[in-house]
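>>> with the sequence up front, the predicted model follows.
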Amino acid sequence: MALKYKTIPVTQFAQNCTLLWCTDTMQAALIDPGGDVHRLLEAVKNEHLTLSKVLLTHAHIDHIGGTATLTQTSGLPIEGPHLDDKFWIDSLPQQSQMFGFAKVDTFEPNRWLDDGDTVTVGNETLKVLHCPGHTPGHIVFYHEPSATAWVGDVLFRGSIGRTDFPKGDLPTLLASIKQKLLPLGDDIRFVPGHGPESTFGEERRTNQFVRG
């Protein structure tokens, strides 16, 4: 398999940032660099990779808090999330105060993503699924050859994303899970925004929020 990844929990929220790379080209991306940028760059260096872009599932601060720091000096392109999360990026200073982060700068993604788009990491292609509910602009990255998805805060092992933040909506979130994610297949492994990995099949069988 030409795609490898490493999960790096960051900040006090233990948010799962993923270092993802193509083994053919050694080009890499960071999915949801929420903070602790020095640790993320150290991981890139240790794997002897060339960091080429930042990919964002949604715009809550624990997932994007390190983005501006990463990109201001390097010029790395930012892809994602969906445009409907722009209001969350614009409110990063307020999010910083609300959640006890140091001041975080706003930024403008180079490319907003929508359902059906694709992104590339080296020679590898990931499909984009728009999965609103936790936030209106939440997206999921799906790598079909390895049967792996990066789902941000849509779905967790044994749980689902919160919907009590502005513009969150429980019926919309459940529809995203049941109509976009579970149909991909029981064998799909997913990396959530927090906590351990699971499979869609395991959640279909055991997760009280989505089974049946």
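Sure, I can see it. Only a predicted model underlies this, so the values are computations on that prediction, with no experimental measurement involved.
>>> contacts, neighbours, all on C-alpha from now
Noted.
>>> neighbouring contacts of the helix or strand where Ala149 lies?
Ala149 is part of strand 148-152, with elements assigned from DSSP states H and E. Residues from elsewhere that reach strand 148-152, judged by C-alpha atoms under 8 Å, 6 or more residues apart in numbering: 57-58, 138-143, 188-194.
>>> which residue ranges of the chain form helices?
37-46, 61-64, 67-74, 86-90, 92-99, 170-176, 200-206 (DSSP state H).
>>> out of the ones you listed, nearest to His130?
Taking C-alpha to C-alpha, helix 170-176 is the member of the helices of the chain nearest to His130, at 8.0 Å.
>>> contacts for that closest one?
130-134, 154, 161, 163, 210.
>>> 10 Å instead?
Under the criterion C-alpha atoms under 10 Å, 6 or more residues apart in numbering, residues 129-136, 138-139, 154-155, 160-164, 178-182, 209-210 lie in contact with helix 170-176.
>>> so which of the residues you listed are in strands?
In strands, judged by DSSP state E, the following of the contacts of helix 170-176 are found: 129-130, 139, 155, 160.
>>> residues contacting the residue nearest the centre of the chain?
Geometric centre of the chain, nearest residue: Thr57, 3.5 Å, by C-alpha atoms, centre = their mean. Shown in contact with Thr57 (C-alpha under 10 Å, 6+ apart): 31-32, 63-64, 79-82, 85, 113, 128-131, 135, 137-141, 150-154, 193.
>>> do you know how far it is from Leu174?
When C-alpha to C-alpha, to the nearest Å is the yardstick, Thr57 and Leu174 sit 17 Å from each other.
>>> one more: Gly201?
16 Å.
>>> got it, and Pro77?
Pro77 is 31 Å from Leu174, by C-alpha to C-alpha.
>>> second structure for comparison follows:
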Amino acid sequence: MTNVRAAIIPVTPFQQNCTLLWCEKTKKAAVIDPGGDLERIRDAIAQSGVTVEKILLTHGHIDHAAGAAELRDELGVTIEGPHEADDFLLQRLPEQGQAYGIPARAVTPDRWLQEGDTVSIGELTLDVLHCPGHSPGSVVMVSKSERFALVGDVLFQGSVGRVDLPGGDGKALIKSIKDKLLPLGDDIAFICGHGPMSTIGQERQSNPFLQGDGLI
């Protein structure tokens, strides 16, 4: 990864990996999944010396999207993603927030993302994959040139996303991973929504949810 840099900012009681991702050449950045604790996110932006040009959402759960509306207003940027199938989650953010004690506003992205779309950050281009299962509208963003991906809560080191939340579907999740993520190549490194980074190859070999029929 020569032209992409990332700072991971754990936010909310769920320790969600909010990610500040930027193009090293242009210092243009995106904030991915600002779930809360906006002061931490502001500090990371200041320390990195980058210019945020957009907010990206991988899906609509509270720990990923609760701070998106407020941060959009503060920074004067647009929100891109997730897929429109998660609109019902984004509109329910205030009630989700009350349940978990996380301040949240409902949010409608400026641009919904679909399979085959691309997202730009400076000179970086990320390809969009629609990967339902954890939520109906989950998306994964991949830089094929930099061999890097943002996978949200679709795939983790040694695990996969929960499927017991509204709209979750275990069979759809495994199909998304096997049909769309594994073919990307074993050398693809990824940042997930919680926990440490990993690679597609490591998960192909050792993730217990991806062995055999991969039924969960």
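Here it is on my side, so go on. As the structure is a prediction and not an experimental result, all values here were calculated from the model.
>>> TM between them?
Taking TM-score structural alignment, normalised by the length of structure 1 as the basis, the two superposed chains have a TM-score of 0.97; 211 aligned residues with a C-alpha RMSD of 0.9 Å.
>>> hmm, back to that, how close does the residue nearest to the centre of structure 1 sit to Leu70 of structure 1?
Thr57 of structure 1 sits 16 Å away from Leu70 of structure 1 when distances are taken as C-alpha to C-alpha.
>>> same question for Gly201 of structure 1.
35 Å.
>>> who has more neighbours, the two?
A count of neighbours by other C-alpha atoms under 10 Å puts Leu70 above the other of Gly201 of structure 1 and Leu70, at 22 against 18.
>>> residues touching the nearest residue to that one once chain neighbours are set aside, list them.
In this structure, Leu70 of structure 1 finds its nearest non-sequential neighbour in Val37, 6.9 Å apart by C-alpha to C-alpha, 6 or more residues apart in numbering. Taking C-alpha under 10 Å, 6+ apart, we find Val37 of structure 1 in contact with 10-11, 43, 65-67, 69-70.
>>> swap in 8 Å and give it another go.
Val37 of structure 1 makes contact with 66, 69-70, according to C-alpha under 8 Å, 6+ apart.
>>> now these in JSON lines, with distance to Tyr5 of structure 1?
Below are those laid out as JSON lines (distance: C-alpha to C-alpha, whole Å):
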{"residue": "Gly66", "distance to Tyr5 of structure 1": "19"}
{"residue": "Thr69", "distance to Tyr5 of structure 1": "22"}
{"residue": "Leu70", "distance to Tyr5 of structure 1": "19"}
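>>> so which of those persist in structure 2?
Contacts from those that recur in structure 2, judged by both residues aligned by TM-score structural alignment, their matches' C-alpha atoms under 8 Å, are 66, 70.
>>> which single one of the contacts of Val37 of structure 1 is nearest to Cys22 of structure 1?
The closest of the contacts of Val37 of structure 1 to Cys22 of structure 1 turns out to be Leu70 (C-alpha to C-alpha; 20.1 Å).
>>> so the closest one sits right up against Ile78, yeah?
No - between Leu70 of structure 1 and Ile78 there is no contact under C-alpha atoms under 8 Å: 10.0 Å.
>>> what about Phe88 of structure 2, how many neighbours?
Neighbourhood size, Phe88 of structure 2 [other C-alpha under 10 Å]: 15.
>>> same check on Glu124 of structure 1?
Neighbour number of Glu124 of structure 1 under other C-alpha under 10 Å is 18.
>>> which one is it nearest to, not counting chain neighbours?
Nearest to Glu124 of structure 1 is Cys22, by C-alpha to C-alpha, 6+ apart, at 6.3 Å.
>>> wait, the one you found sits on Glu47?
No - the pair formed by Cys22 of structure 1 and Glu47 falls short of the contact definition of C-alpha under 8 Å, at 11.5 Å.
>>> neighbour count winner among those two?
Between Cys22 of structure 1 and Glu47, counted using other C-alpha under 10 Å, the more crowded position is Cys22 (21 against 13).
>>> which position in structure 2 aligns with Phe190 of structure 1?
Residue correspondence to structure 2 (TM-score structural alignment): Phe190 of structure 1 is matched to Phe190.
>>> need the contact list for its match.
By C-alpha under 8 Å, 6+ apart, the contact list for Phe190 of structure 2 reads 148-151, 197-200.
>>> from these, pick the one nearest Gln96 of structure 2.
Val151 (22.2 Å).
>>> distance check, the closest one against Leu165 of structure 2.
Distance, Val151 of structure 2 to Leu165 of structure 2, using C-alpha to C-alpha: 18 Å.
>>> please say which of these two ends up with more neighbours.
Shown here are Val151 of structure 2 and Leu165; by other C-alpha under 10 Å, Val151 has more neighbours (23 against 11).
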